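J.: Any chance you could fold what I've pasted below:
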Amino acid sequence: MRIARTFVDARRNGIAVPDYPGTLPTTLAEAYAVQDDALSLSDAEVVGWKVGRINPPIDGIDRLSGPIFAGSVHDQAEPPVGMPVFADGFGAAEAEFLLRIGTAPDPAKTQYTMAEATALIDAVHVGIEIASSPFPGINSNGATATISDFGNNNGLVVGAEAEGWRDGDVNTWPIELWINDEQIGAATAAAMLDGPFGAARYLFEHMAQRGIPLRAGQWISSGAVTGVHQVAIGDRVEAKFDGRFAVTCTIKAR
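T.: Below you'll find the model as predicted:
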């Protein structure tokens, strides 16, 4: 509980955690136990879940999850919305497909086909995930550190709906991440395991196993397509999708 309380207090007060606040969890179960403790201490509404990659996999599991809280999700705006990171912690931006749950999954169902998972999604948007933690070493201490601090999530910027996502294959869309007008990364979702709908399938199965119900209207941040790109205060971030859609934000201090 000490680890969870330290991270919750640090996030609430906007302060850094220079060193990991306890013994680093050695298993995914231990890490999610810390996340569960932190959720019990937080009074913020969970409005979605981020999915990230575990590379290399741990015990055959190649993805992780963490909550997205109310107040941290913003629509694309002009001028670009300022997204906060912990100035003395870790901060990064990620180009992602954002999936919205249209039908709540059966909490007792623990296995899904891709078609079954996709059928529960009612919208797909282009977006940016802001990854940030009070602990500056979160991204260099492995998946269990990430999981233990809410999956390293600190918000979403929701862009336009990805037109044609039902009929086309968003996995083939070229995606770029730009910081301060310099291209930092480029890739397609085909390179990220089984793509954004695979992330949804993982999340539905994972949350059923944890006994945490999902709700219609919640977002799924489906994973960094071009990588996890560190940002600094004052940076301007732009994610470009298929040459047709763009999402922008600026980075400010928490």
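J.: Every contact and neighbour count from this point should use C-alpha atoms.
T.: Will do.
J.: Follow the chain on from the longest helix seen in the chain and name the next helix or strand.
T.: Determined from DSSP state H, the single longest helix within the chain is helix 195-210. Using DSSP states H and E, the next helix or strand after helix 195-210 towards the C-terminus is strand 219-221.
J.: any idea which residue of the protein is furthest from its center?
T.: Note on the chain: the largest C-alpha distance from the chain mean falls to Asp167, namely 25.0 Å (CA atoms, centre = their mean).
J.: another one to check against the first:
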Amino acid sequence: MSDEKRTGGAADVLWKAWTSGEQIAALPDEVRPRDDFEGFATQLAVGGHAGPPYGWKIAATTAAGQAHIGVSGPLPGPLFERFRHEPGDVLSSDGMHMRVVEAEFAYLMGTDVEPDAGPDEIVAAVDRLHLAVEVPDSRFARYETAGGPQLLADCACAGRFVLGPEVPGWAEHDLSTWGTAVWINGERAATGSGGNVLGDPRNALVWIAEDLRRYGRGLRAGELVTTGTTTAPVPVGAGDEVRADFGYLGEVAFRFAG
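T.: Okay, the predicted model is just below:
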């Protein structure tokens, strides 16, 4: 079987699970990605079903997150336009398996990142910073044992995403020490800081720009990069009201349908 047929076949299986709400134990042997490169190629093929992406997410930016899913480092994944939401929206809770939310910082790129750009140039390519909440999900019944290549194929557990307000003067703030909290139904459920994201959300941005080079890709102007959870993932369920609090930078609030 050709590489193209393998990745296309894996993408078909994943998209069927995504849209049906059913979970799978693993991808069939004949299409299961054998390494990270096949996993990444599969997530690009999933885009043929899901529609246009508008940026990237980063999974497992904490040591605890990496240990939980058995990987040695973070994983990149696409953000699909069809699963994008705004604060105040009511998100469907149907077919939601992981049932967690994550408070995150997200960068909007103002210019393309050149292939040889260093860390300072990557950060300088940012136009804006936004507050955000990711609602990750997986098509695997036991995503924590699926392994890196299959998780990459599964779009690094991409799900729904709520893009919050822009942060004026973002470059003046030390996000590595910036406190965050997640409130569920009016009660504080978790606290954290930007330092939980590879030490600083800027580090996560640099990481994904450099990692995408392995796959012949790069960050482009207009793309959003959400950098990973600042708190432990917070459990949620149908009917829950969610508020991610970033102090005086602002907040992101929405709820799930009952």
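J.: Give me the TM-score for this pair.
T.: Scored against TM-score structural alignment, normalised by the length of structure 1, the superposed chains reach a TM-score of 0.84; 245 aligned residues with a CA RMSD of 2.7 Å.
J.: Which position in structure 2 pairs with the residue farthest from the centre of structure 1?
T.: Matched by TM-score structural alignment, Asp167 of structure 1 corresponds to Glu172 in structure 2.
J.: which one is the residue nearest the centre of structure 1 nearest to, not counting chain neighbours?
T.: Computing the C-alpha centroid of structure 1 and ranking residues by CA atoms, centre = their mean puts Lys50 first, at 3.1 Å. Of all residues not flanking Lys50 of structure 1 in the chain, Ser221 sits nearest, at 4.5 Å (CA to CA, 6 or more residues apart in numbering).
J.: give the contact list for the one you found.
T.: Counting by CA atoms under 8 Å, 6 or more residues apart in numbering, Ser221 of structure 1 makes contact with 48-51, 96-99, 129, 156.
J.: Helices of the stretch 101-250 of structure 2, start to end?
T.: Taking DSSP state H, counting those that start in this stretch as the criterion, the stretch 101-250 of structure 2 carries its helices at 119-124, 148-153, 201-214.
J.: So which residues make contact with the last one?
T.: When you say that, I think you mean helix 201-214 of structure 2. By CA under 8 Å, 6+ apart, helix 201-214 of structure 2 touches 58, 61, 76, 105, 107, 113, 115, 119, 122-123, 175-176, 194-195, 197-198, 218-219, 225, 227-228.
J.: Equivalent analysis for the second one, please.
T.: Counting contacts by CA under 8 Å, 6+ apart, the residues outside helix 148-153 of structure 2 that touch it are 10-11, 26-27, 32-43, 70-71, 75-77, 143, 157.
J.: One more: stretch 236-252 of structure 1?
T.: By CA under 8 Å, 6+ apart, the surrounding residues in contact with stretch 236-252 of structure 1 are 76, 80-85, 93, 95, 126-128, 157-160, 162, 173-181, 231-235.
J.: Quick one: distance of that stretch to the chain centre.
T.: Between the centre of stretch 236-252 of structure 1 and the centre of its host chain there is 16 Å, according to CA atoms, centre = their mean, to the nearest Å.
J.: quick one on the thing from earlier: now do the same for the residue nearest to Lys50 of structure 1: its match in structure 2.
T.: Checking TM-score structural alignment: Ser221 of structure 1 goes with Thr226.
J.: Relative to Ala141 of structure 2, how far out is that match?
T.: Distance of Thr226 of structure 2 to Ala141 of structure 2, computed by CA to CA, to the nearest Å: 25 Å.
J.: Repeat that for Gly8 of structure 2.
T.: Distance from Gly8 of structure 2 to Ala141 of structure 2, counting by CA to CA: 21 Å.
J.: before we move on, what about Ala132 of structure 2?
T.: Taking CA to CA, one finds Ala132 of structure 2 at 26 Å from Ala141 of structure 2.
J.: Of those two, give the one with the bigger neighbour count.
T.: Legend: neighbour count by other CA atoms under 10 Å for Ala132 of structure 2 and Ala141, higher for Ala132 (30 against 15).
J.: residue boundaries of the strands in the stretch 151-258 of structure 2?
T.: 160-166, 179-184, 187-193, 224-226, 234-235, 241-245, 251-256 (DSSP state E, counting those that start in this stretch).
J.: Span of stretch 141-150 of structure 1 from start to end?
T.: 14 Å.
J.: circling back: checking my notes, the residue nearest to the centre of structure 1 in a helix, right?
T.: No: under DSSP: H, G, I helix; E, B strand; the rest coil, Lys50 of structure 1 sits outside any helix and is assigned strand.
J.: Adding distance to Asp3 of structure 2, write the strands of the stretch 151-258 of structure 2 out as a markdown table.
T.: Output for the strands of the stretch 151-258 of structure 2, formatted as a markdown table (distance: least, CA to CA, whole Å):
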| stretch | distance to Asp3 of structure 2 |
| --- | --- |
| strand 160-166 | 29 |
| strand 179-184 | 42 |
| strand 187-193 | 41 |
| strand 224-226 | 28 |
| strand 234-235 | 38 |
| strand 241-245 | 42 |
| strand 251-256 | 39 |
